[in-house]
Structures are given as structure tokens and as C-alpha cells.
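K.L.:
test case, fold it:
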Amino acid sequence: MTDTVVLVEDDQEIAEIVLMYLHAAGLKTQHFADGVGVARWVQAHAPALVLLDLDLPTKQGLEVCQEIRAFSNLPIIMTTAKVEEVDRLVGLEIGADDYVCKPFSVKELVARVKVQLRRLNREAMVDSGLKVDADSFNLSMGPAAVELTAIEFKLFHLLYSNPNRIYSRAQILDLVYQDYRDVSDRTVDSHIRNVRKKLASLGIEQELIRSVYGAGYKFEPLP
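P.N.:
Next comes the predicted model:
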């Protein structure tokens, strides 16, 4: 997971203000003015959190939320001008972690983002003890540390951010490799082997990246 926050907001004025406050809080951002393409980007880049407007021009926020929940449990905060109780319930029932009604205080919104990120970081540390640094491509476990190459980290991060989800080699080629005309299944397997060796060098005995016969690979968290 990276420290990037995805903002899906079609109102340009609101988007600019929210982005400014998120940057001031030290967070990276990715902005979409519509829901089209959001889930695919999230799956490929594994951001930390999504701020998702409910009412969008083409693809609505509820549909985007459902698409993301099909492969990831990352925090989703929905924003909307619809204040009816039924909308709030529907938004939360499909997997949103929080719900903020417009007009909102941008400071309060950023505070809610920070709360979700702190919770996520605590859970990640409790779950595995494996620290992942997206800025340096470093993985560490206690005093031991190892550095991945850019492509190794992108591959690892895809699996790590979606634990227990199986990715086929074709999906990995599509999501990890920018131009895979000259990349084969063997290249994927080779990078998987390299990542496994580096994880083993951290003293982790369990094989975190599991091969699923006939299906692909998945990340299996430490118990």
C-alpha cells in the first residue's frame, strides 16, 4: 500500500481545495472527475484510501465502491450532497467505511482520512510485522531489511495489497508491466522467485507469496 489518496470528485472547485489540504497533510493524491477507470487504477496502484463522491457524471459512486470492494478492503470515505438516511445506509452497506455530507469542512474531512490511515497502519503492523516502504522499495522485518527493484516492488505490492486474492499471470502482466509485448509468463515467474528469496532473507519462514496450481499467485499474510 502507498500513501496515495484517490479523490473522485467532479466539482473542480471542491477538488482543488481538498487536494490542497491533502497535500498540506503530506499525502500524495490522484484525482478523477468521474468514476470511469477508478477501480482499475486502484487495483493497479494500491492506494491507501479513496475519497469517493456519490453523484458522478457517468459512473456513480456506489457502483465504483462495489467494484473496488470486489478486490480490496482499502478504506473508502463517501462524500455526497444527498443527506437522506436511506442513502447513508446504502452507502455503508456496500462497503464504505465512512460517509460525509456536503457541504463539509475540509479540515474535518482530512482528519477523517488520517483516522482511517492510522487504523489501517495499526492493523497492518499487528497482522504481520512486515513493514513496507513504498518510497524506497524497502521491506523490513525487525532489524532485517531488503530492497526490491521497481518492478519487483510493483509486483509484490499488487499481491500484498490484496491478501488472499489470486492473480493469474495474465492479470499480473496487465497490471504490473507497462509494456509487456516482450514479457512472458516466465518473466513473471522469475520476478516472483526473486521476491520470494528477498522475503526469505528477512527471516520469514512462511512462504508469503503462494503458487495456486493452474490459477496464479496470491499473498498469504503471516498468522
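K.L.:
when you work out contacts or count neighbours from here on, use the C-alpha atoms and nothing else.
P.N.:
Fine.
K.L.:
now for the longest helix along the chain, which elements pack on it?
P.N.:
Of all segments of type helix in the chain, defined using DSSP state H, the longest is helix 106-127. Applying 3 or more Cα pairs under 8 Å, 6 or more residues apart in numbering; DSSP states H and E, one finds that helix 106-127 contacts helix 12-24.
K.L.:
can you show me the helices along this protein?
P.N.:
Using DSSP H, the helices found in the chain span residues 12-24, 38-45, 61-69, 85-93, 106-127, 150-160, 169-176, 185-200.
K.L.:
and the ones you listed: which comes nearest residue 138?
P.N.:
Closest of the helices of the chain to residue 138 is helix 150-160, at 8.3 Å (criterion: Cα to Cα).
K.L.:
how close does the residue in the chain sticking out farthest from the centre sit to residue 6?
P.N.:
Distance from the centre of the chain peaks at residue 84, with 29.3 Å (Cα atoms, centre = their mean). Using Cα to Cα, to the nearest Å, one obtains 25 Å as the distance from residue 84 to residue 6.
K.L.:
so what's the gap between stretch 187-201 and the chain middle?
P.N.:
Counting by Cα atoms, centre = their mean, to the nearest Å, stretch 187-201 is centred 22 Å from the centre of its parent chain.
K.L.:
err, stretch 65-73, not the other one
P.N.:
Taking Cα atoms, centre = their mean, one finds stretch 65-73 lying 10 Å from the centre of the chain it belongs to.
K.L.:
end-to-end on that stretch?
P.N.:
Length of stretch 65-73, first residue to last, Cα to Cα: 10 Å.
K.L.:
here is the second sequence; please produce its structure so I can put it next to the first one:
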Amino acid sequence: MKENTILIVEDEPTIAETIKMYLLKEGFNVEITGNGNDAIKIFDAVRHVLVLLDLNLPGEDGIKVCRNFRSRSSVPIIMVTARDEEEDKLIGLETGADDYITKPFSIRELVARVKVLLRRAWSPQMKQDRLMVDDIVIERKSMRIWEKGNEIKLTPTEFKLLEVLMENAGQVLTRDQIIEAIYGYSYEGYDRTLDSHVKNIRSKLEENPQKPRYILTVKGVGYQFKRLGL
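P.N.:
Okay, here's the model as predicted:
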């Protein structure tokens, strides 16, 4: 199996085959399954570079499958959903998805998002590999993070968000600045998505997520990574 394999977990064959056709044109190898239980088995057998995961599936639903994948892998996950309810999107992100797209969607937009996530995961690091701010250390190449010596598991998007904030420690970054740094583009409705990612990072990093020490909210502006003691 090729190393650039994308797993499509989608129970609508027409949609799955259309996405596959476009991804094949981009040089990716593609596997398809329409069942949540089968997706877990396939994921165990083959290393995938990215997962496109439908929310509504027979067998294990998309949320449970996402939680299963995220518990043991940092593979980029894009949640594909027919539900346009904001709460459903946020649940997917809080479960560990890196991005979401709502049906009906543009295949070209989906492929663009796939490329953005993979470019971030594969991009060579010209910066110094290790970044340390107070009690937190990140290693860019391995995408590993430690807080007071304890390793913290983040999704690729959470890692990039934390990296951006740490690189600008002490500065207040606007939401637009953060979104542009993470994705290279912005789209409507991403504000709540950003909030969800910050909430997830705090739950893993902060001793008391309700009273964060590291990532502070600057109301009406954005976020700041605070240097301790300042």
C-alpha cells in the first residue's frame, strides 16, 4: 500500500466515488468504506495520511470512530457531515477532528482543505526544531509537546495553533491572524471552530481550563499565549 493513502469513510457510494476520483487525479491512493466498524479495522491494518470521515454511519457513528482514531493517532481528520447544526460541528471538533465540511460541498474546496492539512503535516521545518516557552516544550518535526515534562497529545490542528501562539508569546493575536497562520485561508463560521480548538488545548494543557495560565482570551480580539511571571 502506498504511503499517501487517504481513507474515505462515507456510506453514500456516489459521494465516496466522486471524492476518490478527484483525489486519484491529485496523486493520492484511496481506500473507501461505508461502515464505522470496518473503518476501524482498515485503519488498524494500513497507515493513512488523512481520513475523510462522515458523521452519520452504519455501525459505529462518525463521532465514535473519530474518538477511536484520535485516541491512538494524530492523523489529520476532516469530518464530513450533512448536518448544518453548529453544535454537531463543534462536537466533531471536540472529539478530535481537525476540520469539517458540510454537505453539499464543492469537491474542489474539499481537495483544497485536504492539501492544506497535508502540507502542514509534511512541510519541512526551516525553523529551529525545538520551541520552549516557560514550562511548555514543543518539537516541530515529531509534533510532540511536553508541559512540565509530561507529554501532551494534540491533534495536528491543535499543535499548529499552539505553535503559532507560542511563537508569538506575549502578543495578542487576532482571530484572523491565527486562522490565516493555521490554514492559509479563512472561511465563514470559523470563529467558533477556533474557540473549540482552544477549548480542547486548554483541557489537555491547563491545570484548570476554566482559569487558564497559558492561553488567555482577549475579548473582542483573539488570544494570547501568556509568559508566566509577566
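K.L.:
and the helices of the first structure as JSON lines, adding distance to residue 30 of the first structure and mean neighbour count?
P.N.:
JSON lines is the format used below for those (distance: least, Cα to Cα, whole Å; neighbours: other Cα atoms under 10 Å):
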{"stretch": "helix 12-24", "distance to residue 30 of the first structure": "9", "mean neighbour count": "14"}
{"stretch": "helix 38-45", "distance to residue 30 of the first structure": "10", "mean neighbour count": "18"}
{"stretch": "helix 61-69", "distance to residue 30 of the first structure": "15", "mean neighbour count": "20"}
{"stretch": "helix 85-93", "distance to residue 30 of the first structure": "22", "mean neighbour count": "14"}
{"stretch": "helix 106-127", "distance to residue 30 of the first structure": "15", "mean neighbour count": "15"}
{"stretch": "helix 150-160", "distance to residue 30 of the first structure": "17", "mean neighbour count": "20"}
{"stretch": "helix 169-176", "distance to residue 30 of the first structure": "17", "mean neighbour count": "17"}
{"stretch": "helix 185-200", "distance to residue 30 of the first structure": "27", "mean neighbour count": "16"}
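K.L.:
for those, which one sits closest to residue 51 of the first structure?
P.N.:
Judged by Cα to Cα, the one of the helices of the first structure that comes nearest to residue 51 of the first structure is helix 106-127, at 8.4 Å.
K.L.:
average offset between the closest one and the second structure?
P.N.:
Its aligned residues in the second structure lie a mean 2.3 Å from helix 106-127 of the first structure after superposition (mean Cα distance after the TM-score superposition for the first structure).
K.L.:
these two touch, right, residue 5 of the second structure and residue 29?
P.N.:
Yes - using Cα atoms under 8 Å, residue 5 of the second structure is in contact with residue 29, at 4.5 Å.
K.L.:
which residues touch the residue most central in space within the second structure?
P.N.:
Nearest residue to the geometric centre of the second structure (Cα atoms, centre = their mean): residue 98, 2.0 Å. With Cα atoms under 8 Å, 6 or more residues apart in numbering as the criterion, the residues that contact residue 98 of the second structure are 76, 77, 78, 79, 155, 156, 157, 158.
K.L.:
which of these fall in strands?
P.N.:
Among the contacts of residue 98 of the second structure, the members falling in strands (DSSP state E) are 77, 78, 79.
K.L.:
now the residues you listed in CSV, with neighbour count and distance to residue 20 of the second structure?
P.N.:
What follows is those, written out as CSV (neighbours: other Cα atoms under 10 Å; distance: Cα to Cα, whole Å):
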residue, neighbour count, distance to residue 20 of the second structure
77, 27, 16
78, 25, 15
79, 24, 16
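K.L.:
mind checking the helices of the first structure for the one nearest to residue 212 of the first structure?
P.N.:
Closest to residue 212 of the first structure of those is helix 169-176 (Cα to Cα; 11.0 Å).
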